[in-house]
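Undergrad: Okay, here's the prediction I keep looking at, along with the sequence it came from:
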Amino acid sequence: MPHSSGFGSEFIKDVLRRGDKAIATARNVDRLKDLADLSAATLQLDVTSPMSELQAEMDEAVKIYGRIDELGDDLLKQFQTNVFGAINVVSALMPHWRERKSGFLVVNSSYQSQWGLLPLTGACFASKAALDPLLGYIKTLTLNAGHFRTDVTAPEKLDTFLPVPSKNYQHLKDGLVDLAKQLHRNQPGDTRKAVELTVDMVRGEGKAKGRQIPARTWLGIDAYREVKAKCEEDLRILEEWKDAIEATDVSVNGSC
């Protein structure tokens, strides 16, 4: 039940291409016409709605096909959507999953939420990082994607994505806006290929056939390179400070 743009749209297309059924959701269902034309069912959904409304929407969604297999001030807004919204949707679906005794959740996060924080993006990336431990008790695949060709860097999205707490931070926003303009439509990642791999991992097919599926994965060469470099840096620091780190333990032989 992905949402309406970027990865969400590609998930719907890939699921339909494989012969499965899909429900596309958005706050404004008019944005879903292209997916409806591909035979996706559509449903109005605001993940920040009260739980009673979400459960009513989930009941309506289940009625469409009889079942659902789930693939997906500023700080509060980000957590309402990315954390509490996701948890609310999962909570509304849990009775259905318990009844079926199965369910697989795919969480669309970002490698930058833990490995590459940028100025003014703290609320967004913190909310994405918060989902990992909170959803860990469900069969979950967390996607930590690099830069993919979605509309997140579109000029009209930047005011929402990059709030400025005061004029003292305007220069930071200006720098990120320039970076976003350079990235827009030049990102290295292909959303269709990323979605194809993700669905393969959920179903144990294609590139994932015969492999142990991890709880999280990274998507895109930029994510691979930056996370690998950060891990190597952390390993170097651990070795460099090993004696000092170990010296903080309670002594096993009783000495101070």
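TA: The structure has been received and is ready for your questions.

Undergrad: only C-alpha atoms for contact and neighbour calcs from this point on.
TA: OK.

Undergrad: Buried residues of stretch 41-53, list them for me.
TA: For stretch 41-53, the neighbour count (16 or more other Cα atoms under 10 Å) marks 41-43, 45-48 as buried.

Undergrad: Second structure follows, compare the two:
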Amino acid sequence: MASLVWLITGCSSGFGEQFVLQTLARGDKVIATGRNASTKLAHLQGTGATILDLDVTMPEAEIAAKIKEAHQVFGRIDMLVNNAGYLESGAVEELSLDRVQRSFETNYFGPLKVTRGVLPFMREQKFGTVAFVGSVGGWGAVPNSSAYAACKYALEGLTEALQSEFAALFSRDIQFIVFEPGYFRTEIFSSTNVVHLPSNIPEYQAFNNATVQRQKGIYHNEKGDPAKGVARMIDTLTGSGMAEGKKLPPRLPLGSDSLQVVRAKCQATLKLCDEWEDLIVSTDIPAEADRQAEAHL
């Protein structure tokens, strides 16, 4: 099987770093990207990966130029992994709009711009797969996670839109998936990746302090093994290993905690639909009224 060319964002640590190392181990070609790549990706020098400085918050035209530069390295991009992200923490009432916007710039608009930069090349080569590293936060928000969860919910919608558009226009030779990891032992909860600011509303002080302590308790006590998580994502994207013989799913939870949240949300939603069905469908215009209206046309 011919080697694949991977473009991966956010490679300084965690999932991104693992993607680089594991895809190289497969014999594939890798373009590893990140902010301040000369320093933050220095540990990947000598691995065989091509290192490219790419800040996903740059203007779209600059990102497109970077993607063109990446494409010129091997003449193709087969796999795009949108992994770059960080956690902006704060209660809805306290989060300033600029902090919410900053979260969206990295966690939503960044992947959107990178994907838009890659798609013309995938359309030209008539093949490719785009993966978004979403989150269980795209299924349910916990306290102080509104900015992050909103971005991950948005990635769910973006993925579904791309799936439907490309299925209609270009068959399924270009595919999309959003992964929904639970808590993995990455650096997402480290002091460099999660942003806390002092409370500006006194009533939230104790609440925010509790959130900080909860997140500190999670850090490096997560259930998920990032090496295993990435291995399963690679299996899924390449149809190998544990995913051999299976079609690429539209989304995929990762980790027992994510599975629990997704199942509970689905069950609760189905229960709601059953309990409120009469009210829900009562808003439809009766079919008989439609027929009568058509008869008078």
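TA: Perfect, I can see it now. As the structure is a prediction and not an experimental result, all values here were calculated from the model.

Undergrad: Neighbours of residue 279 of the second structure, how many?
TA: Neighbourhood size, residue 279 of the second structure [other Cα atoms under 10 Å]: 9.

Undergrad: likewise residue 198 of the first structure?
TA: Residue 198 of the first structure has 23 neighbours, counted by other Cα under 10 Å.

Undergrad: Can you check my assumption that it lies in a helix?
TA: Yes - Residue 198 of the first structure forms part of a helix when assessed by DSSP: H, G, I helix; E, B strand; the rest coil.

Undergrad: which residues does the counterpart of it in the second structure contact?
TA: Using TM-score structural alignment, the partner of residue 198 of the first structure in the second structure is residue 233. Residue 233 of the second structure makes contacts with residue 179, as judged by Cα atoms under 8 Å, 6 or more residues apart in numbering.

Undergrad: and the gap between residue 233 of the second structure and residue 22 of the second structure?
TA: Using Cα to Cα, to the nearest Å, one gets 11 Å for the distance from residue 233 of the second structure to residue 22 of the second structure.

Undergrad: and what of residue 167 of the second structure?
TA: Applying Cα to Cα to residue 167 of the second structure and residue 22 of the second structure gives a distance of 29 Å.

Undergrad: swap in residue 149 of the second structure?
TA: 28 Å.

Undergrad: same question, residue 237 of the second structure
TA: For residue 237 of the second structure relative to residue 22 of the second structure (Cα to Cα), the value is 13 Å.

Undergrad: which of the two has more neighbours?
TA: A direct count of neighbours by other Cα under 10 Å for residue 237 of the second structure and residue 22 places residue 237 higher, at 21 against 15.

Undergrad: so what corresponds to residue 129 of the first structure in the second structure?
TA: In the second structure, residue 129 of the first structure lines up with residue 153, judged by TM-score structural alignment.

Undergrad: residues in contact with that match?
TA: Contacts for residue 153 of the second structure were tallied using Cα under 8 Å, 6+ apart; they are 137-139.

Undergrad: redo that, cut-off 10 Å
TA: Residues in contact with residue 153 of the second structure (Cα atoms under 10 Å, 6 or more residues apart in numbering) are 108, 134-141.

Undergrad: try residue 265 of the second structure
TA: 139-140, 259, 271.

Undergrad: my hunch is that residue 129 of the second structure is in a strand, does that hold up?
TA: Yes - counting by three-state DSSP, residue 129 of the second structure is found in a strand.

Undergrad: quick one: what's aligned to it in the first structure?
TA: That one, residue 129 of the second structure, aligns with residue 104 by TM-score structural alignment.

Undergrad: How about residue 106 of the second structure?
TA: Using TM-score structural alignment, residue 106 of the second structure pairs with residue 81 in the first structure.

Undergrad: show me where the first structure has helices.
TA: Taking DSSP state H, the helices of the first structure run over residues 7-17, 33-37, 51-65, 74-79, 85-100, 112-115, 122-134, 158-161, 170-183, 191-203, 221-240, 242-246.

Undergrad: What range does the first one cover in the second structure?
TA: Looking back up the chat, that one is helix 7-17 of the first structure. Using TM-score structural alignment, helix 7-17 of the first structure pairs with 15-25 in the second structure.

Undergrad: now that stretch, how far from the chain's geometric center?
TA: 17 Å (Cα atoms, centre = their mean, to the nearest Å).

Undergrad: With stretch 169-184 of the second structure instead?
TA: That offset, for stretch 169-184 of the second structure, works out to 9 Å (Cα atoms, centre = their mean).

Undergrad: sorry, back to before: overlap in contacts of residue 233 and residue 22 of the second structure?
TA: With Cα under 10 Å, 6+ apart as the test, residue 233 of the second structure and residue 22 both reach residue 227.

Undergrad: just to revisit the earlier point, dump the helices of the first structure to a markdown table, plus distance to residue 151 of the first structure.
TA: Output for these, formatted as a markdown table (distance: least, Cα to Cα, whole Å):
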| stretch | distance to residue 151 of the first structure |
| --- | --- |
| helix 7-17 | 10 |
| helix 33-37 | 16 |
| helix 51-65 | 26 |
| helix 74-79 | 18 |
| helix 85-100 | 21 |
| helix 112-115 | 17 |
| helix 122-134 | 16 |
| helix 158-161 | 10 |
| helix 170-183 | 10 |
| helix 191-203 | 11 |
| helix 221-240 | 18 |
| helix 242-246 | 44 |
